[in-house]
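Trainee: output the structure for:
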Amino acid sequence: MHRWSSLDDVPADLGPTVATLGNFDGVHRGHQAVLGTVVDLAAGRGLAAVAVTFNPHPVAVLHPERAPEAIVGLEHRLALLEKLGLDGVVVIEFTREYAQLSPEDFVVQTFVEGLRAQVVVVGQDTRFGLHNTGDVGTMTELGERHGFEVVVQQTEGEFERGRRTWSSTALREALASGDMATATEILDREHRVSGEVVHGHHRGRELGYPTANLSTRSEGMIPADGVYAGWLERPALPVEHPDRRLPAAISVGTNPTFDDVVRRTVEAYVLDRLDLDLYGELVWVDFVERLRGNVRFESVETLMEQMAQDVDRTRALLA
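Mentor: Model (predicted):
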């Protein structure tokens, strides 16, 4: 998959395209439905399948005080888009100046001139242009005016608790409450946080449960405080390596039993492994299920008893 940092970088010989646009934060099932339609239409017509996305998130530029936390980092987002079979992704730097484009100017610049789109696929809640005044109806009118077809893809799915739209908002709500079952359902995969393993207080090692502590510069939305069952993956190792993907009990939060942790941390204890040296290594932490919330224990002994139970439950869940 080609990655272009502006429309000017798109090669002239790319040819006509089937294209779409979106932030694609999380690349959840709603996004996958739209992007899958792009790929299928492009394959059927012999065209290139291209997505346009933005970095940073538009709200982070226009209203930073209420900007949503990124569900995935840019590199993870691009890797997920690549897996869906796109031929290329244009990552447009979103600025206040760029936000002033009218819906028509945005469409002409992006799809008519930049990508020579024959088809533009949009989700039913797509918005674009100055003050988000462009919508599906606007795109359809502009398609008729400028000679491209518009396909509207439904992004609703059957949730366990009824029919809802697959959305980044619903996904953030699930992560913020530690509801990993719903998050996994929306994503169609486990939620991931990635970061470099750094030195912490080494308290886990002292208690017999050495943890890989992720840097505070980790990428991916950190779910609600608590203890989780999940996986620690080491992307530097070959896929077939036995230590590539390892079962882990994961702690998120400030560790309330001790008073010297002031920032939320993500720590992963790889089950039954005391031999790993992961410092300085980039790892992925995938969350499967929340076991419990954080509790302040009266003694270290009580904490250790609970940690043993957490490890046992994690082992059973991941078996």
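Trainee: from now on I want contacts and neighbour counts done on CA atoms only, so please keep to that.
Mentor: Noted.
Trainee: where along this structure do the strands fall?
Mentor: Shown for the chain, the strands assigned by DSSP state E span residues 2-4, 17-21, 48-55, 88-93, 117-123, 149-153, 156-159, 162-165, 191-198, 212-214, 226-233, 245-253, 265-270, 282-292.
Trainee: please generate a structure for the following sequence too, so the two can be compared:
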Amino acid sequence: MQRWDDLSDVGPGFGPSVVTIGNFDGVHRGHAAVLGEVVGLARDRGLAAVAVTFDPHPLQVLHPERAPGLLTGLEHRLDLLAGAGLDAVLVMPFTRELAAWSPERFVRDVFVDALRARVVVVGHDVRFGEGNSGDLATMQELGARWGFEVRVLQDLGDRDDAPRWSSTAVRAALAAGEVDRAARMLGHPHRVTSTVVHGDHRGRELGYPTANLDTDGAEGLVPADGVYAGWLTRPGGERLAAAVSIGTNPTFDGVRRQVEAFCLDQEGRPGGLDLYGERVDLDLVARLRPTLRFDGVEALVEQMERDVARCRELLLGPSAEGPAPR
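Mentor: Just a heads-up that it's a prediction; the model follows:
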């Protein structure tokens, strides 16, 4: 997939194309339906399939106090967009200057002049241009003026998880710790990415050495406090089953919120598993329980043993065996 980080990066003569536009935070199943329509039309007509997105999120620039916690960092978002089969993505740096473009200028400069759009695929609630003054009717009017077709997709969802798949619905699920429901709406596990840093080393003292993620530099919304089963992926691609604790460690009167991952199988690694300084991906699969305060270390360790056993069963199957490294 070709990536452009500015409108000026699009070469002369690109296209013609089928285009869509959006923030695509999380690249959930609703986004996937739009992207599938773009790619399908492009293949049928011999055109290029393109998505236009923004970085940073517009609200982070215009109304930072209202900006949502993002589900995906830019690189993960682009990986997911590439997986949809797009030929190219235009990442437009979102600034106050861009926000002031009229709907007409945006469509002319981006869709018509740069991408030579023949079809534009949007949802019925599309908004664009200064003050979000452009809507579906505006897009259809501009399409008629400049010679591109507008395809409109209706909202998609399901009865059990959300009547409308949306980034907002996914954030609500994560705020409740429902990472399995979030994954069903996303079509993939929710991911938190960050660098492994030194913590208080308490886990090692308890026999469960953990990788502590830098929460300040994390990409991907950190879900509600609790214990989770998930997969930790190292920069080289090694994937490790993990029990993940998110919270303040109330048994030890902790204050700072932490994300700690204990990788289940560390046998055969002299000196243990050294992840310090690595930027890792943490894909969360299921929430086992909320964060609890225990009466003492012994009760905590007993519960950790149960948590690790449950993670092993969920991630590796009921027949998986192996003691937790101590």
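Trainee: one step back: would TSV of the strands of structure 1 with mean neighbour count and distance to residue 77 of structure 1 be doable?
Mentor: Below are the strands of structure 1 laid out as TSV (neighbours: other C-alpha atoms under 10 Å; distance: least, C-alpha to C-alpha, whole Å):
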stretch	mean neighbour count	distance to residue 77 of structure 1
strand 2-4	14	12
strand 17-21	27	14
strand 48-55	22	10
strand 88-93	20	11
strand 117-123	24	18
strand 149-153	19	20
strand 156-159	14	21
strand 162-165	12	20
strand 191-198	22	11
strand 212-214	27	20
strand 226-233	25	17
strand 245-253	24	20
strand 265-270	24	21
strand 282-292	22	14
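Trainee: of these, which is nearest residue 172 of structure 1?
Mentor: Nearest to residue 172 of structure 1, of all the strands of structure 1, is strand 191-198, at 10.9 Å by C-alpha to C-alpha.
Trainee: and the closest one, how far out from the chain's middle?
Mentor: 13 Å (C-alpha atoms, centre = their mean, to the nearest Å).
Trainee: in structure 2, point out the residues matching it.
Mentor: Counting by TM-score structural alignment, strand 191-198 of structure 1 pairs with residues 190-197 of structure 2.
Trainee: how many residues are close by the corresponding residue of structure 2 for residue 109 of structure 1?
Mentor: The alignment partner of residue 109 of structure 1 in structure 2, by TM-score structural alignment, is residue 109. Neighbours of residue 109 of structure 2 under the rule other C-alpha atoms under 10 Å: 14.
Trainee: likewise residue 97 of structure 1?
Mentor: 7.
Trainee: okay, which residue is most central for structure 2?
Mentor: Centroid-nearest residue in structure 2: residue 72, 2.8 Å away (criterion: C-alpha atoms, centre = their mean).
Trainee: relative to residue 58 of structure 1, how far out is the closest residue to residue 69 of structure 1 other than its chain neighbours?
Mentor: Using C-alpha to C-alpha, 6 or more residues apart in numbering and skipping residues adjacent in sequence, the residue nearest residue 69 of structure 1 is residue 221, 6.4 Å away. Distance of residue 221 of structure 1 to residue 58 of structure 1, computed by C-alpha to C-alpha, to the nearest Å: 17 Å.
Trainee: hmm, residue 48 and residue 16 of structure 1 touching each other?
Mentor: Yes - the pair residue 16 of structure 1 / residue 48 is scored as a contact, 6.6 Å apart, by C-alpha atoms under 8 Å.
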